[in-house]
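In: just to be clear, the model below is a prediction. Sequence and coordinates:
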Amino acid sequence: MRATETTDAEDGLATRGWVVVRGGWDVPTHAQALRFAARFGRPSARDGGHPVWEVRPRPLGGTFSQRGGPVPLHTDAQYHPDPEDLVCLFAVRPAADGGHSLLLPASRALAALRARPDGARAEAALRRPQWSWITPAVFTGGRGAPPLPVLAGDTVRWRPDNLVPAEEGRAAAETFTDALARADPEEVRLTPGDVLLVDNRRTLHGRTAFGDPRRLMLRVRLWSR
């Protein structure tokens, strides 16, 4: 990857919150994925003990990255006090029947929330430090970060399936979940060798449904420089 391509990708991340680039390979290996990712930050291995996580359906399931079907819009590592800044997704074997990436900047998520009659009340609740998430059992289990806001400035942290909302936040969580379901994220179809880079603090990502058991992506989370 040339220096100008790295700069272009960084510009795309800064302006849009995500970018797709073509790697210098047909099918990336773990080593190639790490070398590529290191151009944009420091790979993190704190969840699972390895910086490269294979995103594939597994017979016993686990987190939603280990199952087929759709994945709702979310950010990664929201259960940590300090989520990694970037997520890299390397396409090894895209599904033959879907599994496309969905991307929604936090600004558009907020606009969808504010368009609702109860949006202002929900936004106020989402900006209060009363939200926490259970760490997925596949990593360490138990509770993660202390209560934190979902929305802070122009950033977002969100995942609906392991959310532990305070009692007074349940209505706001339902409102935000519904707003995201009605939002219009961009759908990106990756081909083998493509890399999707996502600003994990300013962009929510998800996935359309699929059933292909051979689907394989490589994920690397990064601390930006």
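Out: Good, I have the coordinates. Keep in mind that what you see is a predicted model, and the values were worked out from it rather than measured. Numbers count the residues shown, from 1 in each chain.
In: from here on, just use CA atoms for contacts and neighbour counts.
Out: OK.
In: surely residue 57 and residue 215 touch.
Out: Yes. Between residue 57 and residue 215 there is a contact at 7.2 Å, judged by CA atoms under 8 Å.
In: neighbours around the residue lying closest to residue 126 once chain neighbours are set aside, how many?
Out: Counting by CA to CA, 6 or more residues apart in numbering, the nearest residue to residue 126 once its immediate chain neighbours are dropped is residue 150, at 5.2 Å. Neighbour count for residue 150, taken as other CA atoms under 10 Å: 21.
In: hmm, residue 150 is touching residue 157, no?
Out: Yes. With contact defined as CA under 8 Å, residue 150 counts as touching residue 157 (5.0 Å).
In: now do the helices in the protein.
Out: 3-16, 30-37, 106-114, 119-126, 170-182 (DSSP state H).
In: which strands and helices sit next to the third one?
Out: If contacts are counted by 3 or more CA pairs under 8 Å, 6 or more residues apart in numbering; DSSP states H and E, helix 106-114 sits against helix 119-126, helix 170-182.
In: so how far is that helix off the chain centroid?
Out: Helix 106-114 sits 17 Å away from the centroid of its parent chain (CA atoms, centre = their mean, to the nearest Å).
In: list the buried residues for it?
Out: 106, 108-110, 112-114 (16 or more other CA atoms under 10 Å).
In: got the contact list for that helix?
Out: Applying CA atoms under 8 Å, 6 or more residues apart in numbering, the contact partners of helix 106-114 are 119-120, 122-123, 154-156, 175-176, 179-180, 182-183, 202-204.
In: between helix 119-126 and that helix, find me the angle.
Out: 120 degrees (axes from the mean of the first three to the mean of the last three CA atoms, to 10 degrees).
In: next: the first one.
Out: Per the same axes, to 10 degrees, the angle that helix 3-16 makes with helix 119-126 is 120 degrees.
In: quick one: contacts of helix 3-16?
Out: 18-21, 39-40, 105, 197-199.
In: ends of stretch 69-80, how far apart?
Out: End-to-end distance for stretch 69-80, by CA to CA, to the nearest Å: 26 Å.
In: this is the comparison structure:
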Amino acid sequence: MLNTQVDQSDSTFDVLPMSMSIEKVLTEDQSLADVRTALDKGSGSILLDASQWLDLCDVDCQNELIKLGNRLGKVVQRGKTESPIWRVESKPDKAMPSFSEQSNDAPFHTDASYYPAPMKYLIFLSITPASQGGENLILSHRRLLDSLREKENGREIISILSQSEFPFSMSPSFHVDSSKELPLEVAPVLSDDSIRFQIKAIRNGFHRKPELMSTKKVYAIEQLESHLAGFMKNRGEKLKAGQMLIVNNWRALHARKAFGNEKRLLFRASVEAELE
């Protein structure tokens, strides 16, 4: 039976290392099923070895990544890129960089919270690690809820985040068609088995939909933001070249610590859930 437990200790890297080869996940149904079990019923994130792909040219490597994503669901285009594979790298000269395009801390969040159905899986393949810093952090939905319940006001926060509607608005830096209104979704932050959270998206949403803002909602998201900042102080893991991190975007938050150079590069695929 697959072990879906993760040693947490002082780490915020709730990720299950899996020893199976990436080729098995691409070709064997049982290996794919084991991956799904870990992502959908276990920690919500896994680590695989895809170092053999580093010998391929960028195009072939990205094509293999697309094949893997399409085994899990459907790889989708993200933002203004020509390819469905996003090059995650620092872009210091960009006017409105996203979290992934900056070298400072990227706080805990889920992606595409401003859509009715955000992508289910995020696949990150490390190509060039940062020479200093850049550790990844993953916080599972289960561990977040457990830690909030231990706080004096934690159950109140959970109640507000679960029972209230929050507006999530896309950042203009991701907007492809300026002739159309920025996407905005209204939804709770927490449910029994999922999370939707990006502090900037909620603040943008409150700006666009002030009628949805209240003192208790602002209190709850600020408390959550502060709580998550504590997990940022824990130990993360820097992905080695060729390591692949797959995250269930519905069941885990991801973050990244600051890094000291601008050569860090990951390839990333966004994967929609399969139709039931």
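Out: Good, I have the coordinates. Note that the structure is a prediction, hence the values are computed from the model and not measured.
In: selecting buried members of the contacts of helix 106-114 of structure 1 in ChimeraX, what would you type?
Out: For the buried members of the contacts of helix 106-114 of structure 1, the matching ChimeraX selection, counting by 16+ other CA under 10 Å, is:
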select :119,122,123,155,156,175,176,179,180,183,202,203,204
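In: that older thread, save the helices and strands packed on helix 106-114 of structure 1 as CSV, and put in distance to residue 28 of structure 1 too.
Out: Shown next, in CSV, are those (distance: least, CA to CA, whole Å):
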stretch, distance to residue 28 of structure 1
helix 119-126, 39
helix 170-182, 32
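In: make a PyMOL selection of the buried ones in the contacts of helix 3-16 of structure 1.
Out: In PyMOL, a selection of the buried entries from the contacts of helix 3-16 of structure 1 looks like this (16+ other CA under 10 Å):
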select buried, resi 18+19+20+21+40+105+197+198+199
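In: need the contacts of helix 3-16 of structure 1 in TSV (columns: distance to residue 224 of structure 1).
Out: TSV is the format used below for these (distance: CA to CA, whole Å):
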residue	distance to residue 224 of structure 1
18	14
19	15
20	17
21	18
39	10
40	6
105	18
197	12
198	12
199	10
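In: which of the contacts of helix 3-16 of structure 1 fall in strands?
Out: Among those, the ones falling in strands (DSSP state E) are 18-21, 105, 197-199.
In: let me know the closest of those to residue 138 of structure 1.
Out: residue 198 (22.8 Å; CA to CA).
In: map the closest one onto structure 2.
Out: Residue 198 of structure 1 maps onto residue 247 in structure 2, with residues paired by TM-score structural alignment.
In: please name the nearest non-neighbouring residue to its match.
Out: residue 45 is the one closest to residue 247 of structure 2 (CA to CA, 6+ apart), at 4.4 Å.
In: map that neighbour onto structure 1.
Out: By TM-score structural alignment, residue 45 of structure 2 lines up with residue 18.
In: spatially nearest residue to residue 129 of structure 2, not counting backbone neighbours?
Out: residue 264 (5.0 Å).
In: just tell me what that neighbour corresponds to in structure 1.
Out: Using TM-score structural alignment, residue 264 of structure 2 lines up with residue 215 in structure 1.
In: OK, contacts around that match?
Out: Counted by CA under 8 Å, 6+ apart, residue 215 of structure 1 has contacts 56-57, 92-96.
In: can you give me the strands in the stretch 1-150 of structure 2?
Out: 16-21, 45-49, 74-76, 85-88, 106-109, 121-128, 136-140 (DSSP state E, counting those that start in this stretch).
In: pretty sure the residue nearest to residue 247 of structure 2 is touching residue 244, no?
Out: No. Using CA under 8 Å, residue 45 of structure 2 is not in contact with residue 244, being 10.5 Å away.
In: any idea how far residue 6 of structure 1 is from the residue nearest the centre of structure 1?
Out: What sits nearest the mean C-alpha location of structure 1, by CA atoms, centre = their mean, is residue 75, with 3.9 Å. Going from residue 75 of structure 1 to residue 6 of structure 1 by CA to CA gives 23 Å.
In: dump the strands of the stretch 1-150 of structure 2 into TSV; add distance to residue 271 of structure 2 as well.
Out: TSV is the format used below for the strands of the stretch 1-150 of structure 2 (distance: least, CA to CA, whole Å):
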stretch	distance to residue 271 of structure 2
strand 16-21	19
strand 45-49	14
strand 74-76	4
strand 85-88	11
strand 106-109	17
strand 121-128	5
strand 136-140	18
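In: before we move on, the earlier item: residue in structure 2 matching the residue nearest to residue 126 of structure 1?
Out: By TM-score structural alignment, residue 150 of structure 1 lines up with residue 189.
In: need the counterpart of residue 230 of structure 2 in structure 1.
Out: Residue 230 of structure 2 maps onto residue 182 in structure 1, by TM-score structural alignment.
In: the nearest residue to residue 53 of structure 2 once chain neighbours are set aside: how many residues sit nearby?
Out: Nearest non-adjacent residue to residue 53 of structure 2, counting by CA to CA, 6+ apart: residue 61, 5.7 Å away. Look at residue 61 of structure 2: counted by other CA under 10 Å, it has 18 neighbours.
In: nothing else from me, thank you.
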